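Peer 1: Below: sequence and its predicted model.
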Amino acid sequence: MKILNITNGDGAANIIKQSAVPGDVLPWRDPMHHGPFPAKLSLSELSVLRARYLVGPDADPTGAERDFQLRDRHLNASSSYDSIVLWFEHDLLDQLQILQILDWFSDTKLKDTTLDMICIDSFPGEPNFRGIGQLNAEQMASLLKVRRPVTKKMLDLAASGWAAFRSSDPHDLLAFLGGELSELPFLAAALRRHLEEFPDVATGLNRTETQLLRLVGEGVHNPEHLFLRNMDMETALFVGDWPTYRAIDALCNGGLVTCDPTPFSFPSLSENERHAFNAQRLSLTETGRRVLDCEQDAFSLMRRDGWLGGVELLASGTTWTWDKAAEQLLRREI
C-alpha cells in the first residue's frame, strides 16, 4: 500500500520516519495559533500569506513560500495514496491544523483512498504527556492501533470550525463552540484557550502575557526559565519559545517589565550571544505591579497589531476583548 502520514512539525515527523510506520511523511509546519488567517483565501493564497508573515516583514520569503508550495503540492497529490493517516494531539496548535486539513479534505474527492486519524491527549507510562513528539519510535508505531476513520460528520464539523476560526467576527467562533463538538473531542477546550489570547476585558492582557507578568512578579527573572515556567502553566502546551519571547518583548515595550541590560534581546545560535541572552534579568515595573493588582489596565500600553485567526487586533480604534467569567467577547475603544 502507498501511505501518506501527516503530522504537526518536524519533531513528530522525524520520529514517524524512524519508526516501523510505513509510508511517506508530510510535516505541517505552520504555528497557526498566531498570525493572519483571513477568510475567503484559497489554500495556495493563504500559504503565501502565512509564509510572508512567518519570515517577517524584513526577510526574503522565497524559501518559506517554496516550502509551503511543496507542502500544498504533496497534499494535492494525496488522492494518489491508498491510505492517509493524520497524527495529532489535543493542544490548540494541533487542533487548528486538524481543522485546516480536514476542511481541505471535506472538499476533496479521495475516491478509494482511506482517511484515518490518530489524536490523543495521553499515553500509557507517560504521566507528563505533552504530545506525540516526546514518544520514541516504538511508542509512535503503537499508535496505529488507536487510529479511527475520519467520518463525514468529522469533516463537516471541521469545515464549520475552520470557517468560524477564520471569520472576522469572533462571535462566529463562540457560536460554533455552543454546538455539538464531540466528533472532535479535544476541539472545544483548545478553541476556548484560543479565545483567552484576546485581551482580557479588565486588564488588557491576554492569558500568555498575564502568566508571564505574574511569573516575573514571583521572581522568575531569566527569560529561558520564564519560558519553561510558562509552559508548566498550560494544561495543553502550544506556545513555543519564540512567541513567548515576543510576548516578553511586548511587555518590556509596554513598560510592564524591565530588562537589564536593555532592550530585551532575542536568543541566537551563537554560543556567546546565547550566554548573553540567558544573562538578561527581567523585573516587574511599578506599572506592571498595578496591572497585576487590577489598579490599572494595559490597553493603552500594549501596542497590538496582529491577528488571531481571521480577527485583526489593531493598535488603535476598537479591539475585541474576552470576558472569561461571562464567556463573552466585547468591543472596546482604545
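Peer 2: Received, thanks.
Peer 1: From now on I want contacts and neighbour counts done on CA atoms only, so please keep to that.
Peer 2: OK.
Peer 1: Strands of the stretch 1-150 of the chain, residue ranges please.
Peer 2: With strands called from DSSP state E, counting those that start in this stretch, the stretch 1-150 of the chain shows them at 3-8, 24-28, 35-36, 83-89, 114-120, 148-149.
Peer 1: which parts of the second one are buried?
Peer 2: Buried residues in strand 24-28, counted by 16 or more other C-alpha atoms under 10 Å: 25-28.
Peer 1: Turn the residues you listed into JSON lines, including distance to S47.
Peer 2: Listed next are the buried residues of strand 24-28 as JSON lines, based on distance: C-alpha to C-alpha, whole Å:
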{"residue": "V25", "distance to S47": "19"}
{"residue": "L26", "distance to S47": "15"}
{"residue": "P27", "distance to S47": "14"}
{"residue": "W28", "distance to S47": "12"}
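Peer 1: take a look at this one as well, against the first:
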Amino acid sequence: MTDNHFAMASCAWQAYRAETPMPCFDLLMTDLMILPRLRSALIALLEELPDSVTGLGATEMDMLGCVSEGQTDPKYISEARWYRDVFDGGDAQDALLELAEYSAPPVLLGDPSFNNDDRDFGRSEWKVTLTELGRSLVAREDDMWRHNPIKRWWGGTELTSERLWRWDRESRLLVAP
C-alpha cells in the first residue's frame, strides 16, 4: 500500500459520506486504476439508490424478482449470496422486513396477524407474496414512493420524499431531486 492508495480510498470514503451522491458519481469519471475494484463497488452502491422508475434499489428489485419467480421462503429470498455484494445477510433481512412494513407494501410476509416483534426468519409458516404494488414494481409500471413516504440514508445522503436522489439504470446516470 502506498500513500496514493490511501489517498484514493480516503477520497472514495469522503465521496460516500457526502450530503449528496454526486461526489460518488463524479468519482467514476476519474482514474481509479490504483484501486481496481473501486469502480464496480461505486456502481454497485449507486445502483442501490432508488431507481428512476420504480423507486427501489437494485437489491430490493432483485428480491421482488425472486418472489415473482415463485420463491416464498424469506430465508432464501434474503440470502445475501444471491445479491450484489452490497448487503450482508442481516441487511438483506432488514430490507425484506422494511418492504413489508410500508403502509402500501410491495410484499406481504406470512400471516398479517404476526406481531412484528416476534418475527423470526426460521418460521416455516412464513411465506412471502407480492402485493398488487409489488407486481407493478416488478413490471416497472409504478413508483414505490408515489404510495409511501421515504426516509432513509444512502451513505451520507438523507433520502426523503423532498430530496429523493435516484439512479437511472438504463443510462447509468444520477438523477437529482
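Peer 2: It's in. Being a predicted model, the structure only gives us computed values, none of them experimental.
Peer 1: For the two chains, what TM-score is obtained?
Peer 2: Overlay of the two chains. TM-score (TM-score structural alignment, normalised by the length of structure 2): 0.87; 174 aligned residues with a C-alpha RMSD of 2.1 Å.
Peer 1: Which of the strands of the stretch 1-150 of structure 1 sits closest to E273 of structure 1?
Peer 2: Closest approach to E273 of structure 1 among those is made by strand 35-36 (27.7 Å; C-alpha to C-alpha).
Peer 1: What is the corresponding segment of structure 2 for that closest one?
Peer 2: Against structure 2, there is no aligned range for strand 35-36 of structure 1 (TM-score structural alignment).
Peer 1: Pull the residues that contact that strand.
Peer 2: Outside of strand 35-36 of structure 1, the residues within contact range by C-alpha atoms under 8 Å, 6 or more residues apart in numbering are 49-50, 53, 306-312.
Peer 1: Any buried residues in the strand or helix carrying L173 of structure 1, and which?
Peer 2: When elements are assigned from DSSP states H and E, L173 of structure 1 belongs to helix 171-177. The neighbour-count criterion (16+ other C-alpha under 10 Å) identifies 172-174, 176-177 as the buried residues of helix 171-177 of structure 1.
Peer 1: Over to stretch 301-312 of structure 1?
Peer 2: 301-304, 307-312.
Peer 1: where do the helices sit along structure 2?
Peer 2: Along structure 2, counting by DSSP state H, helices occupy 3-16, 22-27, 38-47, 58-68, 74-77, 89-101, 132-138, 144-147.
Peer 1: Surely D24 of structure 1 is in contact with L4?
Peer 2: Yes: with contact defined as C-alpha atoms under 8 Å, D24 of structure 1 counts as touching L4 (4.9 Å).
Peer 1: So which of the strands of the stretch 1-150 of structure 1 is nearest F266 of structure 1?
Peer 2: Evaluated with C-alpha to C-alpha, these place strand 35-36 nearest to F266 of structure 1, the distance being 19.3 Å.
Peer 1: what distance separates the closest one from the middle of the whole chain?
Peer 2: Using C-alpha atoms, centre = their mean, to the nearest Å, we find the averaged C-alpha position of strand 35-36 of structure 1 to lie 11 Å away from the chain's own average C-alpha position.
Peer 1: OK, contacts around V138 of structure 2?
Peer 2: Shown here is V138 of structure 2, whose contacts under the criterion C-alpha under 8 Å, 6+ apart are 61, 64-65, 68.
Peer 1: Contact partners for whichever residue in structure 2 pairs up with D200 of structure 1?
Peer 2: D200 of structure 1 maps onto D51 in structure 2 when the alignment is built from TM-score structural alignment. Contacts for D51 of structure 2 were tallied using C-alpha under 8 Å, 6+ apart; they are 57-58, 166-169.
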